[in-house]
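Student: Okay, sequence plus prediction incoming.
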Amino acid sequence: MLVGLSIRNVVLIDRLDLTFDSGLSVLTGETGAGKSILLDALGLSLGMRAEAGLVRQGSNQASVTASFEISGEHPVVRFLADQDMTLEEDLLVLRRTVNPEGRSRAYINDQPVSVSLLRSVGDVMVEIEGQFAQHGLLDAATHRSLLDAYGGLESEARQVADHWRHWQDLRRQLEDARQKLEQARRDEDFLRHALDELETLDPQPGEDARLGEQRQFLMNAERLLEALNGAAAELEGDGSSGAERALANAQRQLEKVADKAEGRLDKVLAALERAAAEVADAEAELSSVTADLDLEPKRLEEIETRFFALKDMARKHGCEPDELPALREDFASRLAGIDGGNEKLAELDRQAREAAKHYHDSAAGLMERRMQVAEKLSEAVNRELPPLRLEKARFVCQVTQQPEASWGAQGMERIQFEVATNPGAKPGPLNKIASGGELARFLLALKVVLAEASTVETLIFDEVDSGVGGATANAIGERLARLAVSRQLLVITHSPQVAARGRHHWRVVKEDDDSSVLTRVDRLEDESRREEVARMLSGAEITQEARAAAQRLMRES
């Protein structure tokens, strides 16, 4: 619910702070007093178009702040949460500033936001209906959701949307599988030849690195043999020499006198024994390495042949040698896909056709129920028209099945509110057929019928009583009052019958002095309110008869 509106330096308004209550609030005043400026200012805070002409002459900035009281379950809370914005309190504040060049900035609870986000939030909070409205019920995009809400069809609509998304997902999978199979078939000869080569080569994971190490080792075989033989000669010695013999001789010499050394030679003898064992191990390892080099003289040639075969195959396929095993598996998988591709396509096609049937059946059922609800909605709105002096007009909620190319998550039909203002005339869109005054009354009739279908809590009617009076104006006032039981209504009116029904009443006045022209808004209570209704009845000169008539209107309302 709108609870406050603060306006600074907008056209003829220098400073204005208004507070609002629930129920029906009316704004009255002489033509040209500035009632439309209030709507323009509010629209600015709701994200509507900003223009440099809105900035009051001589000011460097115009600003408008609209404050709303909301509950934790209000749809705007979830909407803002999806935008990573949270509300700390049950208060939503929308603010907009405009400079003299027409550039504007938008804020939600003092956080800078885009104008498009501000407009989206504004659409959730307020609907402006009237002969100059551009959104609300005139927006055909809202008609489907309003019809579903009116008929309680939201659950079925969500189910149709789920069926649509599942069907489209399977269609994409089927098309993707079909394209891959076609591509695989084009590449079949290459795949079979490449797979034969890879299976013949039989590359193994990590083989390239192992072959590289062996190749490097064998390429240095000559130098390695020379070093190995030299080391062995040094260890074995010549004749009576040699490390092992020297260690054994030293050990025997010391063992002869060990019993006389009182244990002092024990560590020396142990060290000599370990050294002898290490020398023996070293000689054995030298013999093994030497045997590797001596026993397979052709091994280097074999390893190089294998090593370069892997390199050539990897270069041919534009990959690393270690990727060849995975490439072989991929080629084999793709060929298997060709062999079993028809079965996979047939299964996906079966699933897609089944999903299409589920969508079609649920969408067709929903369309039928929408047609039934549309008929009830049309009848309900048409019952509201005669008292609003639209007895010759006819409202139609048009539900038209669309070709398959136009089907979607919302269903398989187009839904639009249409009117015919004369008997026998073909119905057309609301804003194309109805005149300004007729349009405002059509919108009022719609709103009365759809009162419970919309989540928007604040409705604004701009001169919905334009061009009518007497019983028609009284009928308009009665419907506005009925609608205000469950919604907050702000009504700009020239009709005393409508003004008399207001729970709250403001008068817009334009003050003109030698230096400037300003718009002022006064809240009226009791006597002042009766005087304003009397003025609306009698004109410039308020008579006692007008006051009595005003009192009677207010009492009857």
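Tutor: Looks like it arrived, so ask away. Nothing here was measured: the structure is a model prediction, and the numbers come from that model. Numbering: from 1, shown residues only.

Student: contacts and neighbour counts: CA atoms only from here.
Tutor: Fine.

Student: Give me the next element, helix or strand, following whichever helix or strand Ile338 is part of.
Tutor: Secondary structure from DSSP states H and E places Ile338 in helix 324-384. As assigned by DSSP H and E, the chain's next helix or strand after helix 324-384 is strand 394-401.

Student: Flag every buried residue along that next one.
Tutor: Arg394, Phe395, Val396, Cys397, Gln398, Val399 (16 or more other CA atoms under 10 Å).

Student: Kindly report the same for stretch 209-225.
Tutor: Leu211, Arg215, Leu218, Ala221, Leu224, Leu225.

Student: Same check on stretch 295-306?
Tutor: Buried-residue list, stretch 295-306, by 16+ other CA under 10 Å: Leu300, Ile303, Glu304, Arg306.

Student: A further structure is provided below for comparison with the first:
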Amino acid sequence: ETGAGKSLLLGALGLLLGERGTTDLLRAGADELRVVGVFEIDRTTTRQRIEQLLDTSLPDSEIILARRFNRSGRTAAYVNDQPVAVATLRQLGSLLVDVHGQRESAALIEPAYQLELLDSFGDLHRYRKAYVEKAQQLRTARRRYAELVAAREQRQRELALVKFEREELDGAKLEPGEREELSRERERLANAQELQTFAQSGYVSLYDDEGSAAERIGKVLRDTERWIELDPELAAVAGILESIQENLRDTAQKVRRLGDRWEADPVRLLEVESRLQFLRKLELKYRKSVDDLIVYRIGLDEKENKLQQQEDDLTGLERELADLLRQTNEVGRELSKQRQKIAKRFAAETQKQLADLGM
């Protein structure tokens, strides 16, 4: 509407709905102004949006907005007697009031607002909510699908590498501590002749030679036994010497047996050196020790399962997308059908109201 006298009303309403206040709004001689507005909420969706904005439930269908402004520029805002930010009044204002000017475009020409009016008039929000939820699910699934498709080439390269490494490491037949054990064996085989010489010399010196340790201990033992009658305490000495003699015999036999085991074996030495060379190459390639490679091989199974699961997810998402698209279209068609049905009644009611207004 137009005409004189509305400026004060619109100024007060603007202040109530969060516009910036100016001191020229104050009456002469007054230090403060206060504006209060009571709004009737007759649309369920508007009420829900207001409650969501305020993060509280409204006790009834009315909401009371208040604004205070003083000459020093200080301001305060209230909703149902509870202090709020001025920005909250602005947000509420967009839900509660639509001010129309002579040359201003009103919300009525906006398609989104027209649909909001139609849905409120026909109580179609449950259909609209169902469609929005399905559409959101569809968008989420499409984003996930796009991510998996974009990463598919890289994932397939990783899968091929994992399978190759798994086969290579399985073929290597790695054993914990293998490299250290083979290194010791190589040293034994490389020094087999020297070890045999040591074993033979050691056996002879301990047990099988004139003047050996065993022979000397035996002579001392015999002399000790001859003098026991003169000093019985020598019996304990004889017992110790017998134990030493027995230990020397066992030790000499063990050295001889080890010498038999330390036989030179050029074929086995070649096998050990070849295996060690293979292990060194494997360690250099993967930059891991043999023991770490065993752990790494176990992790390849988990990595392959994860990559394969992503491939399976992609296939499953294709089916899910098709199903979600079908469901979204079904819900959308039902919403459209209900809107078309309500639109006829809405148009008739609107024309009746316009006729009553002489428009």
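Tutor: Now that the structure is in, tell me what you want to look at. Only a predicted model underlies this, so the values are computations on that prediction, with no experimental measurement involved.

Student: And the TM-score between them?
Tutor: The TM-score (TM-score structural alignment, normalised by the length of structure 2) is 0.52; 268 aligned residues with a CA RMSD of 5.5 Å.

Student: Just the ones of the buried residues of stretch 295-306 of structure 1 in helices?
Tutor: Per DSSP state H, helices hold the following members of those: Leu300, Ile303, Glu304, Arg306.

Student: so what's the last one up against?
Tutor: This points to Arg306 of structure 1. Leu211 (CA atoms under 8 Å, 6 or more residues apart in numbering).

Student: try Leu108 of structure 2
Tutor: Contacts of Leu108 of structure 2 by CA under 8 Å, 6+ apart are Gln114.

Student: next one: Arg383 of structure 1
Tutor: No contacts exist for Arg383 of structure 1 under CA under 8 Å, 6+ apart.

Student: gap between the counterpart of it in structure 2 and Gly358 of structure 2?
Tutor: Under the alignment by TM-score structural alignment, Arg383 of structure 1 pairs with Lys352 in structure 2. Between Lys352 of structure 2 and Gly358 of structure 2 the computed distance is 10 Å (CA to CA, to the nearest Å).

Student: Could you do Asn305 of structure 2 as well?
Tutor: Using CA to CA, which is the criterion applied here, Asn305 of structure 2 is 74 Å from Gly358 of structure 2.

Student: Give the burial count for the closest residue to Glu283 of structure 2 other than its chain neighbours, as a bare number.
Tutor: Excluding the flanking residues, the one nearest Glu283 of structure 2 by CA to CA, 6 or more residues apart in numbering is Ser289, at 5.5 Å. Per other CA atoms under 10 Å, the neighbour tally for Ser289 of structure 2 reads 16.

Student: My guess is Ser289 of structure 2 contacts Tyr296. True?
Tutor: No - Ser289 of structure 2 is not in contact with Tyr296 according to CA atoms under 8 Å; the separation is 10.0 Å.

Student: between the buried residues of strand 394-401 of structure 1, which is nearest Pro75 of structure 1?
Tutor: Set against Pro75 of structure 1, the nearest of those by CA to CA is Cys397 (26.1 Å).

Student: Now do the same for that closest one: its match in structure 2.
Tutor: Counting by TM-score structural alignment, Cys397 of structure 1 has no partner.

Student: Give the full set of residues in contact with Gln200 of structure 2.
Tutor: Gln200 of structure 2 neighbours (CA under 8 Å, 6+ apart): Val255, Arg256, Gly259.

Student: what packs against the helix or strand harbouring the last one?
Tutor: So the one you mean is Gly259 of structure 2. Element membership of Gly259 of structure 2, judged by DSSP H and E, is helix 234-261. Under the contact definition 3 or more CA pairs under 8 Å, 6 or more residues apart in numbering; DSSP states H and E, helix 234-261 of structure 2 sits against helix 192-206, helix 213-226.

Student: closest to Ile109 of structure 2 out of the ones you listed?
Tutor: It's helix 192-206; of those, that one is closest to Ile109 of structure 2 (CA to CA) at 101.4 Å.

Student: equivalent range in structure 1 for that closest one?
Tutor: Taking TM-score structural alignment, helix 192-206 of structure 2 hits no residues over in structure 1.

Student: That helix to helix 213-226, inter-axis angle?
Tutor: 20 degrees (axes from the mean of the first three to the mean of the last three CA atoms, to 10 degrees).

Student: Now do helix 192-206 of structure 2 against helix 234-261: the angle between them, please.
Tutor: Going by the same axes, to 10 degrees, helix 192-206 of structure 2 makes 160 degrees with helix 234-261.

Student: Run the chain-centre distance for helix 192-206 of structure 2.
Tutor: 64 Å (CA atoms, centre = their mean, to the nearest Å).

Student: Tell me the buried residues in that helix?
Tutor: Those would be Ala192, Leu195, Gln196, Ala199, Gln200, Gly202, Tyr203, Val204, Ser205, Leu206, for helix 192-206 of structure 2 by 16+ other CA under 10 Å.

Student: Same question for stretch 320-328 of structure 1.
Tutor: Of the residues in stretch 320-328 of structure 1, those buried (16+ other CA under 10 Å) are Pro321, Asp322, Glu323, Leu324, Pro325, Leu327, Arg328.

Student: Among these, which one lies nearest to Val491 of structure 1?
Tutor: Leu327 (73.8 Å).

Student: Could you check how far the closest one is from Glu244 of structure 1?
Tutor: 55 Å.

Student: Spatially central residue for structure 2, please.
Tutor: Lys306 (13.1 Å; CA atoms, centre = their mean).

Student: report the angle between the axes of the helix holding Ile338 of structure 1 and strand 394-401?
Tutor: Using the same axes, to 10 degrees: helix 324-384 of structure 1 against strand 394-401 is 160 degrees.

Student: Quick check: Gln57 of structure 1 is in a strand.
Tutor: No - the assignment for Gln57 of structure 1 (DSSP: H, G, I helix; E, B strand; the rest coil) gives coil, which keeps it out of a strand.

Student: so Arg68 of structure 2 touches Ala76, yeah?
Tutor: Yes - assessed by CA under 8 Å, Arg68 of structure 2 is found in contact with Ala76 at 5.2 Å.
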